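**Student:** Give me coordinates for this.
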Amino acid sequence: MRTSEFNPVHPSKRVTLRDVAVAAGVSVATVSLALRDSPRITKKCKQQVVQVSERLGYVKDSKLSELMSHLRDNRGGKSGSTLAIVDAGEGEVRDGYSSGNLEIVSGLREVAMKEGFSLDCFNMAEEGLSARRLRQILLARGIEGVVVLPSPRHDLLVGMDWSGLTTSVIGYELEGEDFYRVCPNYLRMMDELMSQALRDGFRRFGFLPEPNQQSLRNRLVSSSVEFHLSGALGALQVDRFTGRESDTESVSRWLESQAPDFVIGSCEAWRTLCQLEKSGRAAPAFAAWDIAGAPSNVSGLDHRYKVLGQEAATTVLSRLTRQALRESENMLTKVIEGKFRRSESSKWHLSSLENAG
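**Tutor:** Predicted coordinates for the structure are as follows:
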């Protein structure tokens, strides 16, 4: 843990837990746990916090300590040091999470461990949980902090009562105003991709969306492409594909009728185009709107999922600390700057077909 430079507080001013937290570069919750010799905090972290507190001249407020001890004792078996991770995804599940969310979870886990929190995963589809049952479990376990992972099945959370919970949602799909939100900046990422593609001479752009044509994520990607083409001389977005991205015959017919020279799609769309090229059909240039899980020979958008997870956890833990200190804070949306990644060959075309299987 790295401590920040911090001048000793003036002797006439009482040093607070917040002062120690700022100086030590950790949260107020971590300072509190460390000074109480909690087993959830590493020995190294405890020593660092103690050293900073002694340097600043921190002295416990006996009345406040007595009050907090009383509150902890009266929580019974509640788990105030646990974050709930809600995953409504479908498909392959690894370690309790949808495989597509593992990078996000690694970011969540990194922050949680640093701050002395554990993670409790609730896979809605896998466990057959309803929104009502999920809330009952969270309240029964005394879990107050919740992070909702990206998922095409947020319909499972429709009607969820979020009151009394501090919730951070990753992505745009789950609508509502009762939680914080951490999102990738599609417009900024697409700006990098489209600017480079236009500089390279491409003018007819096609979009192979995910199966859920009306998902907000699909609409954001498509709108970003259209926005960047609006000011590009001679460039246009062809009619979007409306079939299944894995249906090679339908994709082939779409390519023939629309003749895009550049296609933006998912990794599944990339595999389909590779199959078509193997069969002898000339495939257009390609970029993935999400390179998570894509081979290194695929260019596309890096959503920086681990950073999204880190920010979501930090947002929830920060809000829980503010609530403990009875400080108000408005709901907010934090946008994470993703980036465009060129393939290792720096080429757009599908030149490495051996990875298409």
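
**Student:** contacts and neighbour counts: CA atoms only from here.
**Tutor:** Noted.

**Student:** Near residue 217, how many other residues are there?
**Tutor:** Neighbours of residue 217 under the rule other CA atoms under 10 Å: 18.

**Student:** Okay, and it sits in which element?
**Tutor:** helix 216-229 (DSSP states H and E).

**Student:** for that helix, packing partners?
**Tutor:** Helices and strands touching helix 216-229, by 3 or more CA pairs under 8 Å, 6 or more residues apart in numbering; DSSP states H and E, are helix 186-199, strand 236-237.

**Student:** For this protein, which segments count as strands?
**Tutor:** Under the criterion DSSP state E, the chain carries strands at the ranges 82-87, 93-94, 97-98, 118-123, 145-148, 166-170, 180-184, 204-208, 236-237, 262-265, 285-288, 300-302, 333-336, 339-341.

**Student:** Contacts for the first one, please.
**Tutor:** By CA atoms under 8 Å, 6 or more residues apart in numbering, the residues outside strand 82-87 that reach it are 97-98, 112, 117-124, 138, 143-151.

**Student:** do the second one as well
**Tutor:** Residues outside strand 93-94 that contact it (CA under 8 Å, 6+ apart): 99, 102.

**Student:** Please generate a structure for the following sequence too, so the two can be compared:
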Amino acid sequence: MHNKKYVTIRDIAKAAGVSINTVSRALNDKPDISEKTKKKILEVAEELGYVRDFAALYMRKKATNIIGVILEDSANMFFAEVLKGIETAARKYGYHIILMNTEREYEAEEQAIKLLLERRVDGLIIAPVQTREEDFKLLLDKDIPFVVLGRHISNFVVDEIHSDEISGAFLATEHLIKTGKKNLVMIDNFLYTSAAKMRLEGYKKALMDYNIKFDEKMVYFSSPQIESGYKVTKEILKNGIKFDGIFCYNDLIAIGAMKALKEEKIKIPEEVAVVGYDDIAFSNFVCPSLTTIRIKKYEMGFKAFKMLYQRLTKRRKKPKRVILDVELIKREST
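**Tutor:** Modelled structure (predicted):
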């Protein structure tokens, strides 16, 4: 067994009885070396536990073929599906990813960006917290390629990809109205995120189009988690608000809301109809199954990487904004 912390190509050359140059050519899959020699060198490298030195590789190529991905919560099934799209695209184009979570904390986002840049990633895909935006200025000033995912940045012109949030919220609210519901509560995310702002705009637009007066007392705010959706719905019920429909910022909030309604013996959808947003896998398996707005999560991740790849390979210079279509998925909760 090899005692050194890191195995070098010099160690491989010595063990295989070949030159350092031959080892380098084998490890970099160069054509001018016999398959037999290449196979032998790769076997020796594996046996010794060789790990490629990306720092040295960066010094030579000025690229690592690694990108940083910063998400607010990769355990959230929405982001898990987006991440799958990013990973598939990265593999297709010969890249690897380093993933970091922010838990919706701006300071954690700043730290993640700093750490990934220290690791010399070639570029970044970020689902930003959006309480502040100084980190984008830093990236733009340093000319670091990055793509904003799931959010719209209004103060800077950057590469970004997100869903048609206004349209999605309009479809959700309109569907509740068309099922005969008139008193509609919205449980939104906090308004520092662009998605929350645009979904509130879509909700208001649908109410206006169907001559229902907007009442700010019918809009509540929640972090995008099941527990928070549950607590906020309990609060709405405690406040004695009269409502027959709930439109939730995401499916997790909606699942929490349905639990709270069930505990109060409120029938879904007869007494209160519920619509979520995202169409995560759980939505079809809760009881009743959840009506929701389907976002192209995998496609969003895949396209986000392709947008970044275009920047990395200088195939596109101007920033691009991509807006993906959404779809209403009708299920038992309405």
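
**Student:** re earlier: relative to structure 2, which residues correspond to the helix holding residue 217 of structure 1?
**Tutor:** Mapped onto structure 2 using TM-score structural alignment, helix 216-229 of structure 1 covers residues 194-207.

**Student:** Grab the most central residue of structure 1 for me.
**Tutor:** With distances taken as CA atoms, centre = their mean, residue 308 lies nearest the centre of structure 1, 3.3 Å away.

**Student:** show me what contacts the alignment partner in structure 2 of that one?
**Tutor:** Per TM-score structural alignment, the equivalent position to residue 308 of structure 1 in structure 2 is residue 300. Counting by CA under 8 Å, 6+ apart, residue 300 of structure 2 touches 82, 85, 149, 161-162, 324.

**Student:** From the residues you listed, list the buried ones, please.
**Tutor:** Among those, those that count as buried by neighbour count (16 or more other CA atoms under 10 Å) are 82, 85, 149, 161-162.

**Student:** Turn those into CSV, including distance to residue 173 of structure 2.
**Tutor:** Listed next are these as CSV, based on distance: CA to CA, whole Å:
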residue, distance to residue 173 of structure 2
82, 25
85, 29
149, 25
161, 24
162, 20
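
**Student:** Give me the neighbour count for the residue mapped onto residue 186 of structure 1 from structure 2.
**Tutor:** Counting by TM-score structural alignment, residue 186 of structure 1 corresponds to residue 165 in structure 2. The local packing of residue 165 of structure 2 (other CA under 10 Å) involves 27 other residues.

**Student:** Surely residue 165 of structure 2 touches residue 193?
**Tutor:** No. Using CA atoms under 8 Å, residue 165 of structure 2 makes no contact with residue 193, being 11.6 Å away.

**Student:** Mind listing what's buried along the lengthiest helix in structure 1?
**Tutor:** Counting by DSSP state H, the longest helix found in structure 1 is helix 305-324. Within helix 305-324 of structure 1, the residues that count as buried by 16+ other CA under 10 Å are 305-321.

**Student:** Quick one: map residue 123 of structure 2 onto structure 1.
**Tutor:** Following TM-score structural alignment, the counterpart assigned to residue 123 of structure 2 within structure 1 is residue 145.

**Student:** Now do that match against residue 39 of structure 1, distance only.
**Tutor:** To residue 39 of structure 1, residue 145 of structure 1 is 20 Å away according to CA to CA, to the nearest Å.

**Student:** Give me the more crowded residue out of the two.
**Tutor:** Per other CA under 10 Å, whichever of residue 145 of structure 1 and residue 39 has more neighbours is residue 145, with 23 against 11.
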